[in-house]
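Q: here you go, sequence then predicted model.
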Amino acid sequence: MANTPQSKKRARQIERRTDVNKARRSRIRTYIRKVEEAIASGNADAAALALKTAQPELMRGVTKGVVHKNTASRKISRLAARVKALSAN
């Protein structure tokens, strides 16, 4: 357990940041799930719209340090490919 005043403060700060990061990560997952549900329903327009709203949210997670840049890019790329394949049919 933290002993010095500095380490006690850092523990409090980490606790607050953890809550913020957890909420942001959950929000990102929700947006991704909405895209996947739209793809599963077979609605190309809804899937494209969901992807368009999910992209900025994912990249915001990158700037806030919640998700790695390459991870976000990979997820966006794979979702975009699935949406494109859906609209091609």
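A: Cool, the structure landed. Residues are numbered from 1 along each chain as shown.
Q: C-alpha from now on. contacts and neighbour counts both.
A: Fine.
Q: could you pick out the longest helix of the protein?
A: helix 5-41 (DSSP state H).
Q: pull out the buried residues from that helix.
A: 21, 24-25, 27-28, 31-32, 34-36, 38-39 (16 or more other C-alpha atoms under 10 Å).
Q: please compare the first structure with the one that follows:
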Amino acid sequence: MANIKSAIKRVTVNNNNRVQNQSYKTDMRSQIKRVESFVESKDIENAKAALATAAKKIDKAVQKGIIHENNGNRKKSRLAQKVNELGA
């Protein structure tokens, strides 16, 4: 454990940030799984609605710096591709 006051504060701040980031990431993953489950059950309408929500969550995670921009774009692209294949 850190002895210096500033190091102790950094540990506390980092832990708080980690917990907050974890909730954003979990929420994002849940939305992605939701889209994939609708695609699995071939429910086009709900899949499109869930895709919009998932894209919003992914964008928010990118904005907060939780995931890299390219990673977010890749996730959105792959989800959109699955939904579009379902509609075709």
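A: In hand now; what should we look at? For clarity, every value in this text was computed on a predicted model and none was experimentally measured.
Q: got a TM-score for the pair?
A: Their TM-score after superposition, calculated using TM-score structural alignment, normalised by the length of the second structure, is reported as 0.97; 88 aligned residues with a C-alpha RMSD of 0.6 Å.
Q: ok, back up a step: and the buried residues of helix 5-41 of the first structure, which two are the farthest apart?
A: Greatest spacing in the buried residues of helix 5-41 of the first structure, by C-alpha to C-alpha: 21 and 39 (27.2 Å).
Q: circling back: in a markdown table: the buried residues of helix 5-41 of the first structure, plus distance to residue 1 of the first structure.
A: Rendered in a markdown table, the data for the buried residues of helix 5-41 of the first structure read as follows (distance: C-alpha to C-alpha, whole Å):
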| residue | distance to residue 1 of the first structure |
| --- | --- |
| 21 | 23 |
| 24 | 27 |
| 25 | 27 |
| 27 | 31 |
| 28 | 32 |
| 31 | 37 |
| 32 | 37 |
| 34 | 41 |
| 35 | 42 |
| 36 | 42 |
| 38 | 46 |
| 39 | 47 |
